[in-house]
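>>> Got a predicted structure plus its sequence, pasted below:
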Amino acid sequence: MLTLVKNAQLFTPEPRGLCHLLIADQRIAAVLDATEQVNVGALINTLDLEGRRVIPGLVDPLVHYIGGGGEGGFGNRTAELSIEDACASGVTTLIGALGTDALTRTPANLIGKARELAAGGLTTYAYTGSYQLPPVTLTGSVASDILYIPEFIGVGEVAISDHRGSQPNTHELTRLASEARTAGLLAGKSGIVFIHTGDADSHLEPLRQVAKHSAIPLAQFYPTHINRTSALLEDGLRFAREGGRIDFTTSSTPELLAKGEVPASEAVARALRARIAPSQLSLSSDANASLPEFDEQHRFIGLKPGKLSSLFEVLGECINEHHISMEQALRCAATTAADALKLPHKGRLHAGADADFIVLTEGRWAIEQVWALGKPVYGMSTL
């Protein structure tokens, strides 16, 4: 069956005006100007959106599918991501990670959950490894995980400048990046090293040392939490000027903001004012991770869970509060991550791309429908 989605005010992320989307199976077969005549046959389902805005499905490069945390003991473990919450969030491509806990949570758990979410209609990938080195893996090595397990596209989130990490030295980070990069080349994947950045004064310097003393480029690393502090944000802007990509975390708490975290939408606005290209900026939710609070002696105080829905919320803040164009904001919430992770069929709406998109509610910033791989997963059950 073919599906014709008519009269969409389309952002691809570029503004295209009023268009029709022709969907064949899981992909966009054609994007047609709304003035073009379309002969609708008996084998084509049709849906008229009557001018509603349509944007690409969001790409989230950091989601804790199976929960995270536990820094305060077993009573502080966060819950798994539910398929209902995932489908309602507007995120249609998710990349899972372990994080701090690679003891009671495992790569096998992570892949199992990724496949559960994929069975619900979403596109899911994952990072092998966790905060610590040597990395925990499914097959015995980072290289073989990336090469042989379809969902594994890189390694992460590896912690630097954080008291919970294994304090890796330049040699260890270089070897890890080299292994992931080579495996990615062999497998046709990104082989990215996704980096958790803590609040220590070293910031992103460990990554610069790798690039300085080896042939590994800065772009092999993909550091997140760059809006954790103003000082880290400034170092992140420098990192971007040097050729790297940086990622801002959309989940936050009043406590973290009070201690100096920069709201993600403000971080995007500051980066754009600093003339950092949207192709070097992305947003991630850190969904279902713990957002822990520590005192000055790094003693645990408490935590709250990250939320997948925060990515769409921050996208709206970028557009409605900071007056960032829809195109630039969408690049940060979808296209940049897709490019960094070598997923050219994601984060954009054109012929040949996966039919992942969000239909926005008329007149306000809210989700009316979510489509993933050519089928509605939220907001409507049938055409």
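Sure thing, it's come through. Numbering: from 1, shown residues only.
>>> going forward, measure contacts between C-alpha atoms and count neighbours the same way
Fine.
>>> Any buried residues in stretch 91-106, and which?
91-102, 106 (16 or more other CA atoms under 10 Å).
>>> of those, closest to Leu341?
Relative to Leu341, the closest of these is Ile95; by CA to CA it sits at 9.5 Å.
>>> Is it correct that that closest one falls within a strand?
Yes. Per DSSP: H, G, I helix; E, B strand; the rest coil, Ile95 lies within a strand segment.
>>> my read: it touches Ala126, true?
Yes. Contact criterion CA atoms under 8 Å: Ile95 and Ala126 qualify, at 4.7 Å.
>>> Helices of this protein, start to end?
83-88, 107-119, 142-148, 170-187, 205-213, 230-241, 254-258, 264-273, 310-320, 326-330, 336-340 (DSSP state H).
>>> Export these as a markdown table, with columns for distance to Arg164.
Shown next, in a markdown table, are these (distance: least, CA to CA, whole Å):
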| stretch | distance to Arg164 |
| --- | --- |
| helix 83-88 | 28 |
| helix 107-119 | 19 |
| helix 142-148 | 21 |
| helix 170-187 | 16 |
| helix 205-213 | 16 |
| helix 230-241 | 17 |
| helix 254-258 | 17 |
| helix 264-273 | 23 |
| helix 310-320 | 25 |
| helix 326-330 | 32 |
| helix 336-340 | 26 |
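>>> can I get those in JSON lines with mean neighbour count and distance to Asp199?
Formatted as JSON lines, those follow (neighbours: other CA atoms under 10 Å; distance: least, CA to CA, whole Å):
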{"stretch": "helix 83-88", "mean neighbour count": "18", "distance to Asp199": "29"}
{"stretch": "helix 107-119", "mean neighbour count": "18", "distance to Asp199": "26"}
{"stretch": "helix 142-148", "mean neighbour count": "23", "distance to Asp199": "27"}
{"stretch": "helix 170-187", "mean neighbour count": "19", "distance to Asp199": "19"}
{"stretch": "helix 205-213", "mean neighbour count": "17", "distance to Asp199": "12"}
{"stretch": "helix 230-241", "mean neighbour count": "19", "distance to Asp199": "7"}
{"stretch": "helix 254-258", "mean neighbour count": "12", "distance to Asp199": "12"}
{"stretch": "helix 264-273", "mean neighbour count": "20", "distance to Asp199": "16"}
{"stretch": "helix 310-320", "mean neighbour count": "21", "distance to Asp199": "22"}
{"stretch": "helix 326-330", "mean neighbour count": "23", "distance to Asp199": "26"}
{"stretch": "helix 336-340", "mean neighbour count": "24", "distance to Asp199": "23"}
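>>> For Thr197, find the nearest of these.
helix 230-241 (8.8 Å).
>>> Comparison target, given below:
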Amino acid sequence: MIIIIKNGEVYAPEYIGKMDIVIAGGKIEAIAKSVSVPQDFAKVRVIDAEGKLVFPGFIDAHVHITGGGGEGGFKTRTPEIQLSDIIAGGITTVVGCLGTDGVCRDMNGLLAKARALDEEGISTYIYSGSYQIPVNTITNSCRSDIMLIDKIIGVGEIAISDHRSSQPTYEDFIKVVAEARLGGLLSGKAGIVNVHLGYGERRLQYLVKMVKETEIPIKQVIPTHINRSINLFDAGIEFAKLGGIIDMTTSSDPDHLEEDEVKASRALKMALERGIPVEQIQFTSDGQGSMPIFNKKRELIGLGIGSTKSLYIEVRDAVLKDGVDLEVALKVITSNVATNLKLYNKGVVQEGRDADLVLVNKNDLSIETVFAKGVELVSKGQVLVKGTFEK
């Protein structure tokens, strides 16, 4: 069936005005000021998007799709993510990763879960590896993982500046980045390295040293959790001034924010005010990872689970609460991520690209409709398509 979305105001993510969008075969076939529909053409569905804004489908490039956590013992391992948790937040593309536990969760399971979510209706990719170096792989090399396995587009999340990391030397780290880059070059993929940053005092030292002492381009690495503390955020700003990409994590407990943690929406505003181009900023949710909750005495009082829904919530807050322009804020979960990861069919509303679209209410920016690969998965705020084992 051909679907025509009429009268919506389109952010591609740049604002292009009120347009009609034609969807066929999972692609955006046409975008025009007005598309007429023959009355005798039965296989056309028309959706009136008057009063709605139309966005590209959101991309979440850091999700623990097979679950995360486990740092408080086996009972603290978080469960696998479900399809409805992803699409309810407007996300149509995810990149799955392992975390601290590279033993009980492995690359085979990660790849299988990615393929399952793909079969259920969204687009999926994964990173090779976990916190540790040597890197956990499928083919015994992260370079060949990237080259030979369609869904593997990079390496991560490799942990540095964190007591939970494998404490790799700089030489260990830079060899992984070089392998990932070569795998990307030979396969036409991004080959990026997603770098987990903890609270350690070394912060981004390895990344800055890479820029100063090697020929590897600065955008081959994407440091994440930059907003976990103000000191790390400040170091991230200096890295961005060198030309690097910085990634803000959106999952947090607003009632138990760390004392020096910077909320992602506010971090975006602050980075823009410090002169960082928005194209060098992206958001990821850290969805389904474990989220420790502390009281003011720094005592652990509970565990939560990172939410993929936080990805768009923080963008929305950036616009409605922090005064960031909508088309600027949207880029951190759409076109910027697509560019960084070389996902050329994603992150934009353009003819010939995948029909991943999110329709929101113009007044409060709440999500109403979600299309992934041309299929309506969410309608009027209600999930239409659930995962295989969801009730």
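Noted; the coordinates are in hand. Values in this document were obtained by computation on a predicted structure and should not be read as measured data.
>>> quick one, which of the helices of structure 1 is nearest to Ser284 of structure 1?
helix 310-320 (6.4 Å).
>>> I'd like to know which elements that closest one is packed against.
Packed against helix 310-320 of structure 1 by the contact rule (3 or more CA pairs under 8 Å, 6 or more residues apart in numbering; DSSP states H and E) you find helix 264-273, helix 326-330.
>>> neighbouring contacts of it?
58, 60, 89-91, 250-251, 264-266, 268-269, 283-285, 324-326, 329-330, 333, 365 (CA atoms under 8 Å, 6 or more residues apart in numbering).
>>> coming back round to it: and Gly191 of structure 1, which of the helices and strands packed on helix 310-320 of structure 1 is closest to it?
helix 326-330 (23.9 Å).
>>> show me what contacts Met380 of structure 1?
Contacts of Met380 of structure 1 by CA under 8 Å, 6+ apart are Gln369.
>>> Please report the distance of it from Cys332 of structure 1.
As judged by CA to CA, to the nearest Å, Met380 of structure 1 and Cys332 of structure 1 stand 27 Å apart.
>>> One more: Glu234 of structure 1?
Glu234 of structure 1 is 18 Å from Cys332 of structure 1, by CA to CA.
>>> Ok, Ser279 of structure 1 next?
From Ser279 of structure 1 to Cys332 of structure 1 the distance is 7 Å (CA to CA).
>>> which of the two has more neighbours?
Cys332 (27 against 16; other CA atoms under 10 Å).
>>> you'd agree the more buried one is up against Ala277?
No. Cys332 of structure 1 is not in contact with Ala277 according to CA under 8 Å; the separation is 9.7 Å.
>>> For Ile86 of structure 2, which residues are in contact?
Thr92, Thr308, Lys309.
>>> How about Ser187 of structure 2?
By CA under 8 Å, 6+ apart, the neighbours of Ser187 of structure 2 are Ile146, Met147.
>>> Counterpart of it over in structure 1?
When structure 1 is aligned by TM-score structural alignment, the residue opposite Ser187 of structure 2 is Ala187.
>>> Its match and Pro107 of structure 1, how far apart?
19 Å.
>>> what's the answer for Thr12 of structure 1, then?
To Pro107 of structure 1, Thr12 of structure 1 is 34 Å away according to CA to CA.
>>> can I get the buried residues of stretch 91-106 of structure 1 in a markdown table with distance to Ala114 of structure 1?
Converted to a markdown table, the buried residues of stretch 91-106 of structure 1 look like this (distance: CA to CA, whole Å):
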| residue | distance to Ala114 of structure 1 |
| --- | --- |
| Val91 | 14 |
| Thr92 | 12 |
| Thr93 | 11 |
| Leu94 | 9 |
| Ile95 | 8 |
| Gly96 | 7 |
| Ala97 | 10 |
| Leu98 | 12 |
| Gly99 | 15 |
| Thr100 | 18 |
| Asp101 | 17 |
| Ala102 | 16 |
| Thr106 | 13 |
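>>> Format the helices and strands packed on helix 310-320 of structure 1 as a markdown table; extra columns: distance to His203 of structure 1.
Converted to a markdown table, those look like this (distance: least, CA to CA, whole Å):
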| stretch | distance to His203 of structure 1 |
| --- | --- |
| helix 264-273 | 16 |
| helix 326-330 | 26 |
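>>> right, and those - which one's nearest Gly154 of structure 1?
helix 326-330 (23.4 Å).
>>> Against structure 2, what's the mean shift for that closest one, could you check?
Mean deviation of helix 326-330 of structure 1 relative to structure 2 after superposition (mean CA distance after the TM-score superposition for structure 1): 0.6 Å.
>>> What are the contacting residues of that helix?
Phe11, Thr12, Pro13, Glu14, Pro15, Ile55, Pro56, Pro278, Leu315, Cys318, Ile319.
>>> what's the answer for stretch 341-353 of structure 2, then?
Residues contacting stretch 341-353 of structure 2 (CA under 8 Å, 6+ apart): 10-13, 27-31, 55-59, 153, 189-192, 333-338, 354-357.
>>> In contact with the closest residue to Val37 of structure 2 other than its chain neighbours, which residues?
Spatial nearest neighbour of Val37 of structure 2, excluding adjacent residues (CA to CA, 6 or more residues apart in numbering): Val44 at 7.8 Å. Neighbouring residues of Val44 of structure 2 by CA under 8 Å, 6+ apart: Met1, Ile2, Ile3, Ile4, Val37.
>>> mapped onto structure 1, which of these hold?
On the basis of both residues aligned by TM-score structural alignment, their matches' CA atoms under 8 Å, what survives of these in structure 1 is Met1, Ile2, Ile3, Ile4.
>>> Select only the buried ones of these in ChimeraX?
In ChimeraX, this line selects whichever of the kept ones among the contacts of Val44 of structure 2 come out buried by 16+ other CA under 10 Å:
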select :2,3,4
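>>> Turn the kept ones among the contacts of Val44 of structure 2 into JSON lines, including distance to Ile133 of structure 2.
What follows is these, written out as JSON lines (distance: CA to CA, whole Å):
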{"residue": "Met1", "distance to Ile133 of structure 2": "48"}
{"residue": "Ile2", "distance to Ile133 of structure 2": "48"}
{"residue": "Ile3", "distance to Ile133 of structure 2": "48"}
{"residue": "Ile4", "distance to Ile133 of structure 2": "49"}
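>>> which of the kept ones among the contacts of Val44 of structure 2 sit farthest apart?
Pairwise over those, using CA to CA, the maximum falls at Met1 and Ile4, 9.9 Å.
>>> got any residues that touch both of those two?
Joint contacts of Met1 of structure 2 and Ile4 (CA under 8 Å, 6+ apart) are Val44, Arg45.
>>> Need the residue closest to the centroid of structure 2.
With distances taken as CA atoms, centre = their mean, Asp60 lies nearest the centre of structure 2, 1.9 Å away.
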